[in-house]
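Participant: no sequence on this one, just coordinates:
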């Protein structure tokens, strides 16, 4: 199968689709900014990762919104998505309940997992969404979901998302091999944000594009440059259609952007590109593009941002008002 370094020219999208992509990206960014605010609100004095309303590590996805918006636009709640330890943008784009997700992040009883999982272990049967803190862990479960969908005679598919560093893990290659061998309805997505924690991708990975690895398994591979949401949407459309038609898996790599640190509290002293990062933010860039096309103006942008803010703040308040789990129930809902 051919591997494309960059995607073919994207087909013309309808105004409604383009606006929806922008709305999804804005909602995701608004959510991450709110989580950032709440996470740091009571971590002082100094920075104590164990303190506050949201204790523990926090990995935010600001800058990677085009991947989630472009891919998930082709999915329904019947399709499955497995994500990484940086999952919120994908969960939001796939329709995970904002209130329940936020309560889970806050460790509350009203959460998706009754507060047992936290932000790296979101699990939502209603939308077939899951994520994990283990690198490349989401790829093998996606195969199981895809296999089950096919055995049931449906056109449902699984989408497995991971970072570029995980493409060097055994689970990545084993999953591509088995999915190709069994022609499973899976779309594999790699988010290349240039950094595996603090390691540059070109230090850790022997090739310039993980999409080139698709050819080793006889499946299509495509790399999207410039964090372009419409190009992601087009590539995902091709891969999803192929999977639904029973033609097997595809691999998409998107050169995206980690706008903030690997985790909150990361000083990022290792990054040589920090000065140029704000200028690569995909949301203002896409907003300007839609303004030029006459699809957005100041009033419509304000309306979209106000709606996103209202939804996010409602979810934050729901989480804060949800009860903290009783410690005596720590093993409830954990083992079956």
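Facilitator: Great, that's in hand. In this text, all values refer to a predicted model and were calculated from it rather than measured experimentally.

Participant: could you use CA atoms for every contact and neighbour count after this?
Facilitator: OK.

Participant: residue ranges of the strands in the protein, please?
Facilitator: Per DSSP state E, the chain has strands spanning 3-4, 80-83, 123-124, 129-131, 158-163, 186-192, 195-196, 199-200, 221-224, 250-255. These are given in chain order.

Participant: how about those strands in JSON lines, adding distance to residue 71 and mean neighbour count?
Facilitator: Conversion of these to JSON lines gives the following (distance: least, C-alpha to C-alpha, whole Å; neighbours: other C-alpha atoms under 10 Å):
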{"stretch": "strand 3-4", "distance to residue 71": "18", "mean neighbour count": "18"}
{"stretch": "strand 80-83", "distance to residue 71": "10", "mean neighbour count": "28"}
{"stretch": "strand 123-124", "distance to residue 71": "18", "mean neighbour count": "22"}
{"stretch": "strand 129-131", "distance to residue 71": "14", "mean neighbour count": "25"}
{"stretch": "strand 158-163", "distance to residue 71": "9", "mean neighbour count": "27"}
{"stretch": "strand 186-192", "distance to residue 71": "9", "mean neighbour count": "28"}
{"stretch": "strand 195-196", "distance to residue 71": "21", "mean neighbour count": "18"}
{"stretch": "strand 199-200", "distance to residue 71": "25", "mean neighbour count": "14"}
{"stretch": "strand 221-224", "distance to residue 71": "12", "mean neighbour count": "27"}
{"stretch": "strand 250-255", "distance to residue 71": "10", "mean neighbour count": "28"}
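
Participant: check it against this one:
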């Protein structure tokens, strides 16, 4: 989710402040009231507070696009761990039935939390699990393959051919979360072997240098600029103002006044405010 938000153009500062929103910093995109799951940006509808629950939401976004006759496609991403949930198959069924322009992207990194896909999925692959919807297996460690697969999938859906499945075969070097060292269910040798032979960044770097598209010194300069941008974003996130109790009752309704509850006494109608307005008022 984090890399997807950055890939779709989200600002690094927004990303970092979102991570630091656990400490209640107001300069995050949810103003200190969310967590690392709540990221949004232009053309990026964000994560979900419930892990693996985004498939029906993505299907709904694509359905809204279809109803509005928009030439858009919704790429709904989920991991192999979420690929066995019933709601995914419900979503796929209705997507095919109504010819919804949605691409279901399974990022198969081999492990859902600490469970190997071999122990969690009866099928060998994820892209061919439903007979009524076409699927494509993609080397998720090949930057160019992923780009071309995404381009083709978009053209497929925009052509009115309905939904599609993309299985991106990739790998997760680190643990699933800070509580997961990532070494209790696999060996360090396995991780290092993948890093040595299949690393996506190193492979792409070698391709562009070999093709004469960029010099190695230019890539080092790009790395330096990116590290500086990330460091500055982290510093800004850490030093942001802490949220106050004034933000507790914001964002409860969107452009809708609270309903009066019957049989209550001393009821005071609260005006609708959002966090952005409250933060501006607090300076």
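Facilitator: Nice, thanks for sending it over. Keep in mind the model is a prediction, meaning the values are calculated, not measured.

Participant: quick TM-score on the pair, please.
Facilitator: Taking TM-score structural alignment, normalised by the length of the second structure as the basis, the two superposed chains have a TM-score of 0.81; 247 aligned residues with a C-alpha RMSD of 1.8 Å.

Participant: could I get the strands of the first structure as CSV with distance to residue 282 of the first structure?
Facilitator: Supplementary listing: the strands of the first structure in CSV, determined by distance: least, C-alpha to C-alpha, whole Å:
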stretch, distance to residue 282 of the first structure
strand 3-4, 22
strand 80-83, 21
strand 123-124, 28
strand 129-131, 24
strand 158-163, 18
strand 186-192, 14
strand 195-196, 18
strand 199-200, 21
strand 221-224, 14
strand 250-255, 12
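
Participant: closest to residue 291 of the first structure out of the ones you listed?
Facilitator: For those, the distance to residue 291 of the first structure is smallest for strand 221-224, at 23.1 Å, taking C-alpha to C-alpha.

Participant: what is that closest one packed up against?
Facilitator: strand 3-4, helix 229-244, strand 250-255 (3 or more C-alpha pairs under 8 Å, 6 or more residues apart in numbering; DSSP states H and E).

Participant: how about CSV for those, with distance to residue 101 of the first structure added?
Facilitator: As requested, these are arranged in CSV below (distance: least, C-alpha to C-alpha, whole Å):
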stretch, distance to residue 101 of the first structure
strand 3-4, 36
helix 229-244, 24
strand 250-255, 25
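
Participant: nearest to residue 112 of the first structure, out of these?
Facilitator: Of those, nearest to residue 112 of the first structure by C-alpha to C-alpha is helix 229-244, at 27.2 Å.

Participant: I figured residue 22 of the first structure hits residue 286, correct?
Facilitator: Yes: in this structure, residue 22 of the first structure sits in contact with residue 286. The criterion is C-alpha atoms under 8 Å, and the distance is 7.2 Å.

Participant: looking at the two, which one has more neighbours?
Facilitator: Counted by other C-alpha atoms under 10 Å, residue 22 of the first structure and residue 286 do not tie: residue 22 has more neighbours, with 25 against 20.

Participant: could I get the contacting residues of that one?
Facilitator: Under the criterion of C-alpha atoms under 8 Å, 6 or more residues apart in numbering, the neighbours of residue 22 of the first structure are 283, 286, 287.

Participant: residue 114 of the second structure reaches residue 185, doesn't it?
Facilitator: Yes: if you go by C-alpha under 8 Å, residue 114 of the second structure and residue 185 touch, sitting 6.1 Å apart.

Participant: who's more crowded, the two?
Facilitator: When neighbours are counted by other C-alpha under 10 Å, residue 114 comes out ahead of the other of residue 114 of the second structure and residue 185, with 17 against 12.

Participant: what's the match for that one in the first structure?
Facilitator: Residue 114 of the second structure maps onto residue 198 of the first structure when the alignment is built from TM-score structural alignment.

Participant: what's near enough to touch its match?
Facilitator: Listed by C-alpha under 8 Å, 6+ apart, the contact set of residue 198 of the first structure reads 262, 268, 270, 271.

Participant: columns distance to residue 240 of the first structure on top of those, output as CSV?
Facilitator: Formatted as CSV, the entries for the contacts of residue 198 of the first structure read as follows, by distance: C-alpha to C-alpha, whole Å:
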residue, distance to residue 240 of the first structure
262, 30
268, 36
270, 37
271, 35
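
Participant: show me where the second structure has its helices.
Facilitator: The residue ranges that make up the helices of the second structure, judged by DSSP state H, are 2-7, 12-19, 55-67, 86-97, 117-120, 143-158, 188-198, 200-210, 216-238, 275-282.

Participant: tabulate these (JSON lines), appending distance to residue 171 of the second structure.
Facilitator: Conversion of the helices of the second structure to JSON lines gives the following (distance: least, C-alpha to C-alpha, whole Å):
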{"stretch": "helix 2-7", "distance to residue 171 of the second structure": "14"}
{"stretch": "helix 12-19", "distance to residue 171 of the second structure": "22"}
{"stretch": "helix 55-67", "distance to residue 171 of the second structure": "21"}
{"stretch": "helix 86-97", "distance to residue 171 of the second structure": "22"}
{"stretch": "helix 117-120", "distance to residue 171 of the second structure": "12"}
{"stretch": "helix 143-158", "distance to residue 171 of the second structure": "13"}
{"stretch": "helix 188-198", "distance to residue 171 of the second structure": "8"}
{"stretch": "helix 200-210", "distance to residue 171 of the second structure": "10"}
{"stretch": "helix 216-238", "distance to residue 171 of the second structure": "22"}
{"stretch": "helix 275-282", "distance to residue 171 of the second structure": "38"}
